[in-house]
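Engineer: the sequence isn't on hand, but the structure is:
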């Protein structure tokens, strides 16, 4: 029996059902969240249409996910519509059996295609594609056409628009660019590709959260419907009044009166009516009747004002200031925990080390050390630093102890995040539990009081408006705790106290009348009991509905508590520790070594939250330090690539790896390591797509593909900008500066074939064509000198000097003459400004063909010459033979 099966065996049926759904679906869906909400509600006594059946969890449903179909490959992206300023009708294709490298200079439109790829992939930092911001005409949402291929099946085309769901084919593709790389350095990173056993717990945590939102929404809705003022005024001393008084949101489910109890207290018949009539006849006149009326009205006012006054302190200015402090504490705790999530500092000689008093004293001393410039607030204690208490220099043991204390405090700071979150959650619970009536509910509760006289009506209406303002104030406080805008002080509450005073005055007058004598207490009590029974009988069905609504509200809140993700996160941590952590940690170490940053002391940490799994590669330092303030830009980028590649291998994921300019801030040595590493991924069967504007890295990637055995197929693609627009795509094409002589010859030949036959010799169009042709011809001669004449001994974008190739180098005066005059003619016709007396007519196509043929002839002749030189010089590599007799 596996851990999942073992864990779920002791859980309720709805939990097994939730785990089954999470394992089968692989993603959190609204349908599954609804199903889980229905089942947890049924488990907590909330009726639904029919008894929902709970599915049984078995390990096999996780295995079914493990045996997934082949990973889809990304065949192409494009055409794109309403994406930046990219030209329409372009399609960027990708290699399916090797590596694709897409080159584009700054401003070419490359980044637009990279952003489109990022939007399709699983990206840690999500983006939204936008249209041309320079176009004042509003366009539709961004649209991306792309195609994928799975196994031997034919490619499938997808048409996706911003705002709609991405197809499942995109789930396993992962993306790295500067924004995503920064997350690995500045924060904890969620492990996106997990083994099915852990992944289903992540999905389960997400489903719990969605289901809890539904249950909380239902509880809030019932709070609005049934949590307001009770619409009848009953004396708390009567049986009916005592039961009805329990119909509030603060009463627990166990203490709510039952429907039978309410009906029993509302029993009413003709005999009871006759009895009430007789008692009232006896009490109809005199001070007793007036006292009863005043007391009834006073108690009705007291019931309303007691609830309102009870909310003033939790909603007042001191509470608002405390809310700001809570949020500030939470923010500071998060910053502290993120900055130095350290491990607890072991055992210390003094048992009280770690107590609240000790921590306070140490923090004061730490602050003094920073103010006195002994040790910066974020620095570590070193041997020789003055002790912040006794001022003596610290020896090695003392400095280690101080740093250990720092780490301990950091650990407490990390734990403080949970404390701060709980404090905010408790405050939210407190605010939600406040009983604040709407303006209309107050008017209804005080209907008889309002009818007493004009002054009572004015007082009640003013208090009703103040109650509505308090309700809105409470809601703004809740929004503030959820991240909304700060809230000002309480609204005007004087009318509430005026109403309270009026109610107290009526009760005092009733007391005075009763003290005047002539009041039969037993008859008064009986009349009050019978009156409340009669009143309750007239609205018992309504109050039973209120009672049922309040009961369901408590049940929904029980569902919210049952959907706490802590047990799921705890299990995810245990499973991840077995299935993920060892391999992920080891792979990160290997990646760090392969990228040449093993000299940096680093340590691997992990945690779970809301069912999600996170990891971080932190500095293994004794003090508090951020990676971004210690590591160089190059080391940060190398660390991010190491984490990205290691994370991409969790759960043996085979989805496409797509990166955009991964070598920013890297030196050439580490750039070559990165190139080799991505080529190794492609050699291992992974689809790798690289976007770059770095020509040196571009050449390193192609070199690594060629150097590997067996060689890795590479598809170069080019994105350019011209008069036709941005993002013009050329598949299986390289930038001009990277092309070899043979490829440039073909490009020049294509230019000649495109020259119209009917151009006038002196036309501006012919002059423009000739200028571009001879510019490219001159650069091709330059590349021929490097590649053919000098045999590639030294090459641009390369770091090696190929001394072995010197034996193929043979340059004589004739070579110099041909090159000199060919370059001279090309330079004169490639746009150099000429003196007025030396203007040269634009050459026609025939002249251009002649000059291109001269280049080809020179290359062919020189190749034969270098081969002969190579053969001739072989003898120089061997010792001469000795003569024998």
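Structural biologist: Received, thanks. This is a predicted model, so every value here is computed, not measured.
Engineer: going forward, measure contacts and count neighbours with C-alpha atoms only.
Structural biologist: Will do.
Engineer: which strands or helices does the helix or strand encompassing residue 528 pack on?
Structural biologist: Using DSSP states H and E, residue 528 sits in helix 521-562. When contacts are defined as 3 or more CA pairs under 8 Å, 6 or more residues apart in numbering; DSSP states H and E, helix 521-562 packs onto helix 30-43, helix 196-226, helix 239-244, helix 259-265, helix 270-283.
Engineer: could those go into CSV alongside mean neighbour count?
Structural biologist: Listed next are the helices and strands packed on helix 521-562 as CSV, based on neighbours: other CA atoms under 10 Å:
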stretch, mean neighbour count
helix 30-43, 21
helix 196-226, 22
helix 239-244, 21
helix 259-265, 17
helix 270-283, 14
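Engineer: rebuild those helices as CSV, extending it with distance to residue 186.
Structural biologist: CSV is the format used below for those (distance: least, CA to CA, whole Å):
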stretch, distance to residue 186
helix 30-43, 32
helix 196-226, 23
helix 239-244, 56
helix 259-265, 58
helix 270-283, 76
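Engineer: the ones you listed: which one's closest to residue 710?
Structural biologist: Nearest to residue 710 among the helices and strands packed on helix 521-562 is helix 196-226 (33.4 Å), distances taken as CA to CA.
Engineer: and the angle from the closest one to helix 521-562?
Structural biologist: Here helix 196-226 runs at an angle of 160 degrees relative to helix 521-562 (axes from the mean of the first three to the mean of the last three CA atoms, to 10 degrees).
Engineer: same for helix 196-226, what does it pack against?
Structural biologist: Counting by 3+ CA pairs under 8 Å, 6+ apart, helix 196-226 packs on helix 13-25, helix 30-43, helix 59-66, helix 521-562, helix 566-579, strand 612-619.
Engineer: run the last query once more with 7 Å
Structural biologist: helix 13-25, helix 30-43, helix 59-66, helix 521-562, helix 566-579 (3 or more CA pairs under 7 Å, 6 or more residues apart in numbering; DSSP states H and E).
Engineer: most packed of the ones you listed?
Structural biologist: Mean neighbour count (mean count of other CA atoms under 10 Å) peaks for helix 13-25 among these, with a mean of 23.
Engineer: which residues are contacting it?
Structural biologist: Identification of contacts with helix 13-25 by CA atoms under 7 Å, 6 or more residues apart in numbering yields 8, 28, 32, 36, 39-40, 54-57, 61-62, 65, 200, 203-204.
Engineer: assign residue 792 to helix, strand or coil.
Structural biologist: For residue 792, the assignment made with DSSP: H, G, I helix; E, B strand; the rest coil gives coil.
Engineer: take the one below as the second:
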């Protein structure tokens, strides 16, 4: 950024604007608010704190249009008029208020006449500083419906060019109007501090000082928010009951915004096996070690028995047994085929079919058993002697029958039949053997209950059940198919029986070991880990909430970095060096002298710094140790503030207009007269506009402008009057108020009014309208006689003047006894006429002709005195 030489307050403001671009966004928004409002309300601080915390929120940074500052090298700017006012307070519309481009324009208005409404417009359109709560809100007419924006038309001179501008409330006006300054002692650079020191702080420095205060206020809010968040941490988090040596303890010790939810979940979530293990270890260490060890070894023995049975089942369903079933089945089929062929040869000569078949063989074997056991126990089968009977039909055996029986037995005893029978028996025995390897259902149910209830190992119970069901399923399929099947054989090793059996023995051994043994310590460590993890699972939600709190605190602490005032105070210091120059000090001393502060000598001195912000003090030269704020009266303080304002104007080399709003409130006569003289002096070279409701000050200022001597020249002056008519304020007259007009001007006004209202008399000479008009004219006439007397003695003593002008004393010699008699006569006539129109039972108003006679008498008297006085040289 290119360095810009700072000569004036306006340069400093633009330098602050350029500097602010690199400041945090919330500070740029704060600067805009401070420029617009002067101070920050609680609502502003809350919004700025939110902006500081969240950089994604939209901000309105300070911009060129906000600073409303004069520009180096700008032409002198002076107001010409303000007109077209709409919807501002209750100001009358269609009015025009004009101003002298050079000289003093006094705008007089009684309280409630509307003068302040015009001042408020100009404060917003020109360069005026406001402070929240001290500048009245610019309201529309509360008694009427607003029909459009609050606006006014401004006409001004910029150098030799006449320009027009439209002012709308809340919108930027022409930048050149910022060259016109509005003085308000409430927001002046001179101010009384809490220590009662009278301090001087140029506005750009005051702006940065308030920004420092804003940083402190936002920091305080952030600190309070952090403290509030920290106070929400439960005792279970701030003082955890877990062991520092466990993984849970390590996590709690290192808990931060970066702690991952996954790490917390992994520790806080216990599996069913871990829960069971925790129960086991808790029980182990709670009971007599020897008793527990015996119980564990009994459980181990039962598990070993269960494992042995399951191993037998696992072997039964092994593929090799499936292959064995298939081989035995195949062998039986082969041998059966050979036996069938032999049977076919046997049965071909027999009367009945089926001889040699399986059914037939069963019948034959039954017959054999009956014969050997009961019919012929001592005879070989078949018994075919002559006395023998057939064991099947019980008939005596004939020769053919005996031969058949012998033939059948020979067939049965044949080798092929023997081999087929042997193969059949072998297959049967093998199948029965496999069936015997199955776990009985009753035993299966008991073992599951043991695993579930006594051992408490649900997972192992489920694994054993799964293995057993799958193994029985495969076994049934193998027996049904008499061969191996595609159903996979389950793995007994995957059930975890071996691990559980070993763990039981390990636990039993550890329980019986010494307390200081490694086995015992390992179990204790495992118990501690599980115990802390179970504790963590119970406060998991609190820990998650604490992580979120830590994240919030981290964001707030990061935001706190943007509240550090170091850079701001450094900028304030550099501005103080540029703005508080020897030229300013000298000009300030001169302005103090001009305002005649009762002999008090005040100088501008360096007063160190406070909170990093440079301070400049207005000290009493004769008593530097005393606080000027303790010594000066309210009126003197206002004069000092005005002196500071005039010194600033003198050092910024601007010849643009100045506007004063009631500059002499709370001042005594001497200070009013001093300020009147100073403003008249300033009006000789630039535009000075004074709004006042103080009639004595109006006369003092007018006298200061019109009185001349050898060392001074006359200041051009114009008087304007803002008044209320028919309860509507803001009516403008581009002339002095009646109370401030000369007798000649008031006579002219009355003649015009009489001519305009004569018709009321012509239409109804005894009517109320004419009575009111006549009464007003006679009352004004009497007051004008008083003004004429004041005008007659003005060469020596002016109204509200604090001194007698002896140079004009000779002019009083022009006033004769006849002048005095005439004045008393006609002044008395006014009283008589007023009495007739006010207090009589039947009031009668004077005719227009009668009133005109009295006007003529006053005009003649005034012309005579004025003419004679003009001929007398001082």
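Structural biologist: Perfect, I can see it now. Quantities reported herein were computed from a predicted structural model and do not represent experimental measurements.
Engineer: hmm, back to that, quick one: the helix holding residue 528 of the first structure to the second structure mean distance?
Structural biologist: Taken over the aligned residues, the distance from helix 521-562 of the first structure to the second structure averages 5.2 Å (mean CA distance after the TM-score superposition for the first structure).
Engineer: wait, a strand at residue 712 of the first structure?
Structural biologist: No: read with three-state DSSP, residue 712 of the first structure is coil and lies in no strand.
Engineer: test my guess that it contacts residue 97.
Structural biologist: No: judged on CA atoms under 7 Å, residue 712 of the first structure makes no contact with residue 97 at a distance of 8.5 Å.
Engineer: between the two, who's got more neighbours?
Structural biologist: A direct count of neighbours by other CA atoms under 10 Å for residue 712 of the first structure and residue 97 places residue 712 higher, at 21 against 17.
Engineer: quick one, strands of the first structure?
Structural biologist: Counting by DSSP state E, the first structure has strands at residues 73-81, 92-93, 99-104, 143-149, 156-161, 174-176, 189-190, 602-609, 612-619, 657-660, 688-692, 714-722, 725-731.
Engineer: now do residue 17 of the second structure against residue 208 of the second structure, distance only.
Structural biologist: Note on residue 17 of the second structure: its distance to residue 208 of the second structure, by CA to CA, to the nearest Å, is 11 Å.
Engineer: what do you get for residue 696 of the second structure?
Structural biologist: Computed as CA to CA, the residue 696 of the second structure to residue 208 of the second structure distance reads 40 Å.
Engineer: just residue 75 of the second structure next, same as before
Structural biologist: Taking CA to CA, one finds residue 75 of the second structure at 28 Å from residue 208 of the second structure.
Engineer: then residue 671 of the second structure?
Structural biologist: For residue 671 of the second structure, the distance to residue 208 of the second structure - CA to CA - is 33 Å.
Engineer: swap in residue 538 of the second structure?
Structural biologist: When distance is defined by CA to CA, residue 538 of the second structure is 52 Å away from residue 208 of the second structure.
Engineer: just residue 268 of the second structure next, same as before
Structural biologist: Residue 268 of the second structure is 52 Å from residue 208 of the second structure, by CA to CA.
Engineer: next one: residue 242 of the second structure
Structural biologist: In this view, residue 242 of the second structure and residue 208 of the second structure are 52 Å apart by CA to CA.
Engineer: residue 108 of the second structure too?
Structural biologist: Relative to residue 208 of the second structure, and taking CA to CA, residue 108 of the second structure is found at 37 Å.
Engineer: please apply the same query to residue 426 of the second structure.
Structural biologist: 110 Å.
Engineer: ok, residue 419 of the second structure next?
Structural biologist: For residue 419 of the second structure, the distance to residue 208 of the second structure (CA to CA) stands at 118 Å.
Engineer: what's the answer for residue 330 of the second structure, then?
Structural biologist: Residue 330 of the second structure is 107 Å from residue 208 of the second structure, by CA to CA.
Engineer: in the stretch 751-874 of the second structure, which spans are helices?
Structural biologist: Along the stretch 751-874 of the second structure, counting by DSSP state H, counting those that start in this stretch, helices occupy 768-793, 817-838, 848-870.
Engineer: can you list the buried residues in the shortest one?
Structural biologist: This points to helix 817-838 of the second structure. 823, 826-827, 830, 833-834, 836-838 (16 or more other CA atoms under 10 Å).
Engineer: go on, the last one?
Structural biologist: When burial is assessed from 16+ other CA under 10 Å, helix 848-870 of the second structure yields the following buried residues: 848, 851-852, 854-855, 858-859, 861-862, 865-866, 869.
Engineer: which member of these is positioned nearest residue 776 of the second structure?
Structural biologist: The closest of the buried residues of helix 848-870 of the second structure, once distances to residue 776 of the second structure are taken by CA to CA, is residue 851, at 11.2 Å.
Engineer: the closest one matches what in the first structure?
Structural biologist: In the first structure, the residue matched to residue 851 of the second structure (TM-score structural alignment) is residue 848.
Engineer: contacts only, for its match.
Structural biologist: Counting by CA under 7 Å, 6+ apart, residue 848 of the first structure has no contacts.
Engineer: ok, now how distant is it from residue 108 of the first structure?
Structural biologist: 30 Å.
Engineer: same question, residue 329 of the first structure
Structural biologist: To residue 108 of the first structure, residue 329 of the first structure is 47 Å away according to CA to CA.
Engineer: what do you get for residue 851 of the first structure?
Structural biologist: 31 Å.
Engineer: which bit of the first structure covers stretch 309-327 of the second structure?
Structural biologist: By TM-score structural alignment, stretch 309-327 of the second structure lines up with nothing in the first structure.
Engineer: now that stretch: buried residues?
Structural biologist: Neighbour-count burial for stretch 309-327 of the second structure [16+ other CA under 10 Å]: 310, 312-319, 321-326.
Engineer: these: which two are farthest apart?
Structural biologist: Most distant of those, by CA to CA, are 310 and 326, 23.6 Å apart.
Engineer: identify the residue nearest residue 247 of the second structure in space, chain neighbours excluded?
Structural biologist: Distances taken as CA to CA, 6 or more residues apart in numbering place residue 529 nearest to residue 247 of the second structure, at 7.0 Å, with adjacent residues excluded.
Engineer: ok, now residue 37 of the first structure?
Structural biologist: Per CA to CA, 6+ apart, closest to residue 37 of the first structure is residue 211, 4.9 Å.
Engineer: wait, that neighbour touches residue 33, no?
Structural biologist: Yes: using CA under 7 Å, residue 211 of the first structure makes contact with residue 33 at a distance of 5.0 Å.
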